[in-house]
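Chemist: Provided below are the primary sequence and the corresponding predicted coordinates.
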Amino acid sequence: MSGEIKLIARKAGDAGFIARGKSGHWSLMDAGKDIGAMSPFEMLFSSLAGCSGYDVMLVLRKKRVEFDDLWISIEADRAEEHPRVATRIHLHFTVVGDNVPPETVERAIALSQEKYCSVSAMISKAAPIETSFEIIDRDEARRRNPMDFFS
């Protein structure tokens, strides 16, 4: 196998791993909160958010849609028994900007999910992925803190 994607993960602490990809970049994973990093499952969904978000961003730019920010929040349900796979995944896109056309955002999300995002294509074979979006203006974005998602 030639391995277009290559990485190595090595134990770090009691319940963590440090991984390095062919790109030379590092990431930390922590199942036990030992080293203060995301769990492997959170890393998986971070990849989904990043992949789909990147696609949506590129489509909006290609369509010359001006926007200030893009937030992607994910909520997922997991099976009760091991292996605790995802059983339902919901991606919510928040586009920050004035005069952002909703139909363009909807189309960008659909293109990401149906055509471009390889992470979404893989994960959707295991669990259904639902999407939603909202468009908020700059004033509303200033009132919100995306990190309040965890409250």
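Modeler: Yes, it's here.
Chemist: going forward, measure contacts and count neighbours with C-alpha atoms only.
Modeler: Will do.
Chemist: Any idea how far stretch 102-109 is from the middle of the chain?
Modeler: 17 Å (Cα atoms, centre = their mean, to the nearest Å).
Chemist: what about V100, how many neighbours?
Modeler: 17 (other Cα atoms under 10 Å).
Chemist: And what about it, helix, strand or coil?
Modeler: coil (DSSP: H, G, I helix; E, B strand; the rest coil).
Chemist: so V119 sits right up against G53, yeah?
Modeler: No. If you go by Cα atoms under 8 Å, V119 and G53 don't touch, sitting 11.3 Å apart.
Chemist: more neighbours, those two?
Modeler: G53 (21 against 17).
Chemist: Could you pull up the residues touching the closest residue to P40 other than its chain neighbours?
Modeler: Excluding the flanking residues, the one nearest P40 by Cα to Cα, 6 or more residues apart in numbering is M29, at 5.8 Å. Contact analysis of M29 by Cα atoms under 8 Å, 6 or more residues apart in numbering lists G16, F17, I18, A19, A37, M38, S39, P40, M43.
Chemist: how close does M29 get to S118?
Modeler: 22 Å (Cα to Cα, to the nearest Å).
Chemist: Can you tell me how far the most centrally placed residue in the chain is from E80?
Modeler: Centroid check for the chain by Cα atoms, centre = their mean gives A49 as the closest residue, at 1.1 Å. From A49 across to E80, the span is 24 Å (Cα to Cα).
Chemist: Same check on S124?
Modeler: 19 Å.
Chemist: In addition, the following structure is provided for comparison:
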Amino acid sequence: MSVKEVALKFNYAFEGTLYAPNGNAEIGVKEGTLAPYDMLFGALAGCLYSTFLDVAMKKRISYESVDLLVTGEKRNEIPSTLKWVHVKALVHNPEKELGLEQAFELATRFCSIYETISKVAKMTYEIEFVYDGT
């Protein structure tokens, strides 16, 4: 079992700080802060990328970098869980497209946050390959 822990401190307004082992983040609705769904989508992208990277490394397939864009819509009903979430991955200068497509598909199955969100939302993804400077 792997226990994880973060701490948060808020004032009476929606202004606070998330304290995590590797860094802190300001939370709120003002410029320069993160809202709850910003953090959720960021957690999804971070988990998905970490899992994708692990699979790509095991397959010994390289690329230069990956840009991820996470988009989603909340339901109007209460509780207002997510209706759908879409992840778009731009893989820059890939070595083997098919292998990376397979790696990303595996990442969606093995990423715990992707799996968790999929229990309430329709999850979709797309992967696009970008060749910079060619």
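Modeler: Cool, the structure landed. What you are looking at is a predicted structure, and each value in this text was computed from that prediction instead of being measured.
Chemist: Just give the TM-score of the two.
Modeler: The pair, once superposed, lands on a TM-score of 0.87 when counted by TM-score structural alignment, normalised by the length of the second structure; 134 aligned residues with a Cα RMSD of 2.2 Å.
Chemist: one step back: could you check which of S124 and E80 of the first structure is surrounded by more residues?
Modeler: S124 (16 against 10).
Chemist: for the first structure, longest helix please?
Modeler: Criterion DSSP state H: the longest helix present in the first structure is helix 40-62.
Chemist: and for whichever helix or strand comes after that one, what span of the second structure is it aligned with?
Modeler: Counting by DSSP states H and E, the element after helix 40-62 of the first structure in chain order, helix or strand, is strand 69-78. Here strand 69-78 of the first structure aligns to the second structure at residues 65-74, judged by TM-score structural alignment.
Chemist: how far apart are the matching stretch and its match in the first structure?
Modeler: Its aligned residues in the first structure lie a mean 0.8 Å from stretch 65-74 of the second structure after superposition (mean Cα distance after the TM-score superposition for the first structure).
Chemist: Check what contacts that stretch and list those residues.
Modeler: Outside stretch 65-74 of the second structure, the residues touching it (Cα under 8 Å, 6+ apart) are 41, 45, 80-93.
Chemist: Now with 7 Å, please.
Modeler: 41, 45, 80-92 (Cα atoms under 7 Å, 6 or more residues apart in numbering).
Chemist: Of these, which pair is most distant in space?
Modeler: S80 and H92 (35.4 Å; Cα to Cα).
Chemist: who's more crowded, the two?
Modeler: Taking other Cα under 10 Å, S80 of the second structure and H92 do not tie; H92 has more neighbours (17 against 10).
Chemist: Quick check: chain neighbours aside, which residue is closest to that one?
Modeler: V130 (4.7 Å).
Chemist: can you check L18 of the second structure too?
Modeler: L8 is the one closest to L18 of the second structure (Cα to Cα, 6+ apart), at 4.5 Å.
Chemist: helices and strands around the helix or strand where that neighbour lies, which ones?
Modeler: L8 of the second structure is part of strand 7-10, with elements assigned from DSSP H and E. If you count contacts as 3 or more Cα pairs under 7 Å, 6 or more residues apart in numbering; DSSP states H and E, strand 7-10 of the second structure packs onto strand 16-20.
Chemist: Could you check how far E106 of the first structure is from G32 of the first structure?
Modeler: Taking Cα to Cα, one finds E106 of the first structure at 38 Å from G32 of the first structure.
Chemist: now do S39 of the first structure
Modeler: For S39 of the first structure relative to G32 of the first structure (Cα to Cα), the value is 8 Å.
Chemist: hmm, back to that, wait, is the residue nearest to P40 of the first structure part of a helix?
Modeler: No. Counting by three-state DSSP, M29 of the first structure falls outside a helix, being strand.
Chemist: mind checking what it lines up with in the second structure?
Modeler: Under TM-score structural alignment, M29 of the first structure pairs with I27 in the second structure.
Chemist: Would you mind measuring from that match to L18 of the second structure?
Modeler: 7 Å.
Chemist: Could you do Y49 of the second structure as well?
Modeler: Applying Cα to Cα to Y49 of the second structure and L18 of the second structure gives a distance of 22 Å.
Chemist: returning to what we had before: list the residues that contact the residue nearest to L18 of the second structure.
Modeler: Counting by Cα under 7 Å, 6+ apart, the residues that L8 of the second structure touches are G16, T17, L18, Y19.
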